[in-house]
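K.L.:
Have a look; sequence and predicted model below, questions after that.
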Amino acid sequence: MQSSIEHQKLRGANRLQSVDDWGIGGTTNHRRRVAYYEPNDEILTNRDSWTGKFDFLLSLIGYSVGLGNVWRFPYLCYNNGGGAFLIPFTVMLVIAGLPLMFMELSLAQYAGLGPAVLFGRFSPLLQGLGLGMVLIAGIVMLYYNVILAWTLLYMLTSFEEPLPWKGCHHAWTTKFCYSYEEENICLSDNGTYYLRECYANSSMISNFTKVAKRPPAEEFFKNYILQLSSGIEHTGQINITLALSLLAAWLIVFLCLCRGVKSSGKVVYFTALFPYVVLVMLFIRGITLPGAHTGIKYYLEPDWEKLKSAQIWGDAAVQIFFALSPAWGGLLTLASYNKFTNNCYRDAIIVATTNILTSFFAGFVIFSILGFLAHELDTEVGSVIDQGAGLAFVVFPEMVTKLQMPMFWSVLFFFMLLTLGLDSQFALMETVVTGILDTFPKWRRWKTRVVFGVATVGYVGGLVFVTNSGMYWFQLVDKYAANWSVLLIATIECILIAWIYGSKRFISNIEEMIGPRSNAFILFWTVIWKFVTPVALLFILCFNWIQYKPVSYGKYAYPDWADIVGWAIGLLPMVAVVLTSVYKILSDSSGQSIAEKVVNLLKPTDEWKAARGHQFQYDDHGIEI
């Protein structure tokens, strides 16, 4: 045994922190001293940490609970057996989403490092995993902020009265624009309405020409907001209005992140909680509307037969995987600023539970509104339902024109979308910034400049999405950027930690942070991480491959070269993983065989250690326990 003084000498200039507490050894109570040695590590020196008790938890909730909970989950639930969809969704949460989230939170909290540097110490051969995650976050960051630009523009135009997308009498409408409200006026007043002729004293309507109906809100989105061209090959010009909105979106993100997690950690107290206030208000308003009951019935009515199909399980797995966003780098980045003893296990369970409950509740809100819209249009709920941008920027704007105080509800809804999107954008950008500052720790003195530089590059890179062909590029990057590489990286990460590093060793690291765990805990997570989660990830990969279709936007089919560009963007992070591994092997001059180099490079380096150093326990005589 060595005394505490001897341990201190071994660590040179490392700083000693000691805490007195009471422990039990055998059957005799004795006083012990727990000493923590903080490593003399340039990267960890002066690194930020969360300043508030709930900063991390709210940031994590804001990152995980995003636009997909509102504009994708309800549609999937409706399309996959209604209430029956909750069963596979919960199962996939337990076997895929939660395990990966808990794994990443624990790993980053233990090391106190972001993904760019963490994997270089954890497994040098696979340092590219961290670089790949930063690349994914950077690519997604470019187009994700465009959604915020659309939202800002809609929120500003919502202050006009009447709402600018009401009716078909605007300059941006085409002959296909069809307003049911104006149709009713036409039928009551007699006369000609678009390509229909109304006859006096007759309920019969003669269709001279059949045309595709487009609601005014759809034409407003495509022709006014997007100024959409006929295809991705027709770039056209930059939409100045959208470019200014994108600039405003990046300015908001920069101001919220200019001081890192110290500033963003305070902003999330509003951005993470405000959407729930709006959802409750929309729910109360929605269930009081005529037709709301029908919409909720469509949403919840279970079809148990759907549970027998692979489609429902695949959709549930994909949704929960991308809802919690493992392998994007965001979870690792946020957790790397935690205190060493933070209970990351509790946080993972809280966030995963919050995610599924928010998704479920958002379904009530959306389908009560869709039921009302179907009632107003005298049609089926299935004919008005949409997902993604179609729900947010076409269906909902069309619906609010039929409400009392449409301006109020429109502003409220788009402000909610803005706050939902901001939290996710914070984590994406913070991943990129943390990757830069961890790689070049001396740049921390110029943190604000680094954040400004990343925001500037993000704005310039996002300009392609505000051209006349911007929506086509948006759909292309959205389909490929966070798909194949994310799934492959998550699978490799899981195997690396559970099998190569060892689940037993990893759980031991977790116990250093949050205290001893029961045998049942150890057994459960060992089985989950080593067997269940990798199988679930392979299932998601296979499902995505079987269901793969070339990207399209409505009836527009992309040219072949666009799909090639999409695949190149999507596989770029995996290329970084492979090239980094090859470089590590070739640069190893140990003289060993390739197989021996691979085995050694998969092991952690000497720099891999707990963020606050190793823990030693001593009795009153300075003897290590």
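P.N.:
That came through, no problem.
K.L.:
drop to CA atoms for contacts and neighbour counts, all remaining ones
P.N.:
Fine.
K.L.:
which residue packs closest to M92, ignoring adjacent ones?
P.N.:
Spatial nearest neighbour of M92, excluding adjacent residues (CA to CA, 6 or more residues apart in numbering): A317 at 5.4 Å.
K.L.:
what about that neighbour, neighbour count?
P.N.:
Other residues near A317 number 26, with proximity taken as other CA atoms under 10 Å.
K.L.:
I507 now?
P.N.:
20.
K.L.:
Can you say which helix or strand has it in it?
P.N.:
Counting by DSSP states H and E, the element that carries I507 is helix 503-514.
K.L.:
Just the buried residues of that helix, please?
P.N.:
Buried residues in helix 503-514, defined by neighbour count with 16 or more other CA atoms under 10 Å: 503-504, 506-507, 509-510, 512-514.
K.L.:
who's in contact with the residue nearest to M92?
P.N.:
When the contact criterion is CA atoms under 8 Å, 6 or more residues apart in numbering, the partners of A317 are 88-89, 92-93, 96, 536, 540.
K.L.:
Can you give me the distance of it to S359?
P.N.:
Note on A317: its distance to S359, by CA to CA, to the nearest Å, is 14 Å.
K.L.:
Take this one as well and set it beside the first:
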Amino acid sequence: MMEILEAKETSTVEKQDARYERPEWGNKTEYILTMVGYVVGIGNIWRFPYLCQTYGGGAFLIPYFIALFVEGFPVFFLELAIAQKLRKGSIGVWSSIHPYLTGIGYSSLVLSFFLCLYFSVIITWITWYLLHSFEYPMPWGFCPLNENDTEYLAECRLSSPVNYFWYRKTLDISTNINEGGTVKWWLLICHIFVWSVIYCCTIRGIESTGKVVYITTPIPYIILFCFLVQGLTLEGSTDGLRYLFTPDMTQLQNPKVWMDAATQIFFSVGLGFGAVVAFSSYNNIHNNCEGDALFLSLVNSLTSVFIAIPVFSVLGFMATITFNECLDRNVQALMNEFDVTEGIITRDNYEDQLNFYNASFPKRILDLKLATCDLSELLNTAVSGTGLIFIVFTEAINNMPVPQLWSILFFVMLFSVGLSSMFGNLEGVLTPLTDLGVFPKSMSKEMVQGMVCLLFMLISMIFITAPGNYWLTIFNDYVCSVPLLFTCFLEIISVMYIYGYKRFREDLEFMLKRKPNPVWIVMWGFISPAVICIILVAYIIVESQNTLEYEAWDPSNPEFPDKLMLEYPTWVVAILSLLSALPCACVPGIAIYKWITSRYQKDKNEVQDIVIGDISVVYNPNNDNDATADNDRMGFPQHPILFQNITYKPGANEF
């Protein structure tokens, strides 16, 4: 079993041995900007506003911020601290605590691998829309004509221009997940471009990423402020903001509100994926990780609230447009039916006029089949994910002045946010693989980065086929949810009850140069793992009661443009289950493998490898004079307990 050194002793050895070459951040600003870019992702834009809209506006903020203090702060601080102390990636950290815990690191690695695959495709779609934002008129602002130029295409006419551009011109989507399809060449070009940009930005690891974030992290905030100013000037924006900040307290009685608030914290901050561990492992041993955890968690959550303001302004704007169009159709129908002069019936007096005619001619009014125009109902219609970004927002931009400008700004913002998040996702894969020594030392960073990016690009091409959007939905909704909660739960248990809370507290005192607040120990030891366990069990129970269905876009559907609700085929459910179970299976699987291999090792008296930082040394219980001589030669202090019977082993690896 591997021996872990105390924090002070690790620091001493690292300074005395010139072979220790763990990369470090150029400065604290690079680290903070990189972390902000990672924790503030596309989910803050398309997921948080949806949850607020679904669960009573401001009422959702109550369980959200409670979950932040109970889960977000503690788990984030724990990941930052343990990585900063052990200075390793996700696999190295947990294997250092105990070899049987190595599977936790592999679980994070698999989760980051899955996330990199489908997240890059979202950036591909964003790139496609960004390119078309320079066109006049906007391509999602009108319906194309048929081959004979006699009428608009039926699929577009029956749905809308924004729906047609998204589902047909962008995705060219199949009618169900069973249908095959080739890779869409226009998306492939954008996909290659996206991965080329990612490669160039991460070519030297944190050395290059730390410079790029000076651009990619501030840009979204600047553009968001522009959208905030523009959104507040739109008609109906006040209705959207009133809906956001008027809490429906009855929603707090719904258990699902609390469950969704808790899971949103994990996905939003990016816990359990290994990226936080990877980035923190490059910090100085005395970095104030406690302050970083509090600051970054608050930045993430406050950014979500800040983003919700322009989003709800736009939603109020779109609801008002739809409401007015509904009123206009009804007004026109009344005027035609009763041969009323133009201007007699208006939006303002529509309700009074309707009541008057309904009292006098109820049958004629009934035969008109007037639509019910309800602004509150329109505001209640929640939209999330790609529907919010590529349909609702693009339609709103069509109705703004100078739509090309706002479209360019919007998709540049999304591209920057997505790119910054990808830096963390990719680091969650590369750092543990590098620590494991998977890549030969003779291979340059540029070559390693290129091989990994190429592999991701090739595999993720499955998402740019005709049924690709259906598969991306599976990865986004199901594959990472349960494994992520499971991984975070094991992380806390491993640190507090295997590594030891006393030892961890001493490490924190050494790193922070002061005693940590006792509240953290209480949260890590009892409250946070209990809450995560309850959420995990509740999530599994709720999801097991739901039928696994997906929305299919089928123009031949009699109720088109309404989407068909189809059940996933058995073979898809099998793949879904396998992918969800794979990260979780890493934990017991690796533990069993470690146990089996340990049974075949030699006696305890044989020479053992001990890892000190990135240095490997050999432990020999049968001490001789040569060991002391080697220690002197390598500059190891003659520690009465730690360095007794230890000699340097050049080129040794941890595994």
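P.N.:
That came through, no problem. What you see is a predicted model, and the numbers here were worked out from it, not measured in a lab.
K.L.:
Would you mind reporting the TM-score between them?
P.N.:
Scored against TM-score structural alignment, normalised by the length of the first structure, the superposed chains reach a TM-score of 0.81; 538 aligned residues with a CA RMSD of 2.8 Å.
K.L.:
Over which residues of the second structure does the helix holding I507 of the first structure lie when aligned?
P.N.:
The aligned range for helix 503-514 of the first structure in the second structure is 501-512, by TM-score structural alignment.
K.L.:
distance between the matching stretch and the chain's centre?
P.N.:
30 Å (CA atoms, centre = their mean, to the nearest Å).
K.L.:
average gap between it and the first structure?
P.N.:
Once the two are superposed, stretch 501-512 of the second structure sits an average of 1.3 Å from its aligned residues in the first structure (mean CA distance after the TM-score superposition for the first structure).
K.L.:
Equivalent analysis for stretch 409-424 of the second structure, please.
P.N.:
Using mean CA distance after the TM-score superposition for the first structure, the mean distance for stretch 409-424 of the second structure is 0.7 Å.
K.L.:
okay, that stretch sits on what stretch of the first structure?
P.N.:
Here stretch 409-424 of the second structure aligns to the first structure at residues 412-427, judged by TM-score structural alignment.
K.L.:
Which neighbouring elements make contact with the helix holding I507 of the first structure?
P.N.:
When contacts are defined as 3 or more CA pairs under 8 Å, 6 or more residues apart in numbering; DSSP states H and E, helix 503-514 of the first structure packs onto helix 98-111, helix 519-527.
K.L.:
Now do the buried residues in the shortest one.
P.N.:
Applying a neighbour-count criterion of 16+ other CA under 10 Å, the buried positions in helix 519-527 of the first structure are 525-526.
K.L.:
What range does stretch 234-247 of the second structure cover in the first structure?
P.N.:
Using TM-score structural alignment, stretch 234-247 of the second structure pairs with 289-302 in the first structure.
K.L.:
Contacts for that stretch, please.
P.N.:
By CA under 8 Å, 6+ apart, stretch 289-302 of the first structure touches 74, 77-78, 81-85, 286-287, 363-364, 367-375, 381.
K.L.:
Could you do stretch 84-93 of the second structure as well?
P.N.:
Residues contacting stretch 84-93 of the second structure (CA under 8 Å, 6+ apart): 7, 22, 82-83, 96, 102-106, 108-109, 274, 277-278, 280-285, 289, 428, 431-432, 435-436, 507, 511, 613.
K.L.:
Now the buried members of those residues.
P.N.:
Buried by 16+ other CA under 10 Å: 7, 82-83, 96, 102-106, 108-109, 274, 277-278, 280-285, 289, 428, 431-432, 435-436, 507, 511, 613, out of those.
K.L.:
From the residues you listed, which land in helices?
P.N.:
7, 82-83, 96, 102-106, 108-109, 277-278, 280, 289, 428, 431-432, 435-436, 507, 511 (DSSP state H).
K.L.:
Mind jotting down where the strands sit in the first structure?
P.N.:
With DSSP state E as the criterion, the first structure has strands at 15-25, 28-38, 191-193, 196-198, 205-207, 552-553, 556-557, 615-619.
K.L.:
Take those strands and lay them out in JSON lines including distance to W313 of the first structure and mean neighbour count.
P.N.:
Shown next, in JSON lines, are those (distance: least, CA to CA, whole Å; neighbours: other CA atoms under 10 Å):
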{"stretch": "strand 15-25", "distance to W313 of the first structure": "48", "mean neighbour count": "12"}
{"stretch": "strand 28-38", "distance to W313 of the first structure": "46", "mean neighbour count": "16"}
{"stretch": "strand 191-193", "distance to W313 of the first structure": "47", "mean neighbour count": "14"}
{"stretch": "strand 196-198", "distance to W313 of the first structure": "45", "mean neighbour count": "18"}
{"stretch": "strand 205-207", "distance to W313 of the first structure": "44", "mean neighbour count": "11"}
{"stretch": "strand 552-553", "distance to W313 of the first structure": "24", "mean neighbour count": "14"}
{"stretch": "strand 556-557", "distance to W313 of the first structure": "28", "mean neighbour count": "12"}
{"stretch": "strand 615-619", "distance to W313 of the first structure": "44", "mean neighbour count": "16"}
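K.L.:
Nothing else from me, thank you.
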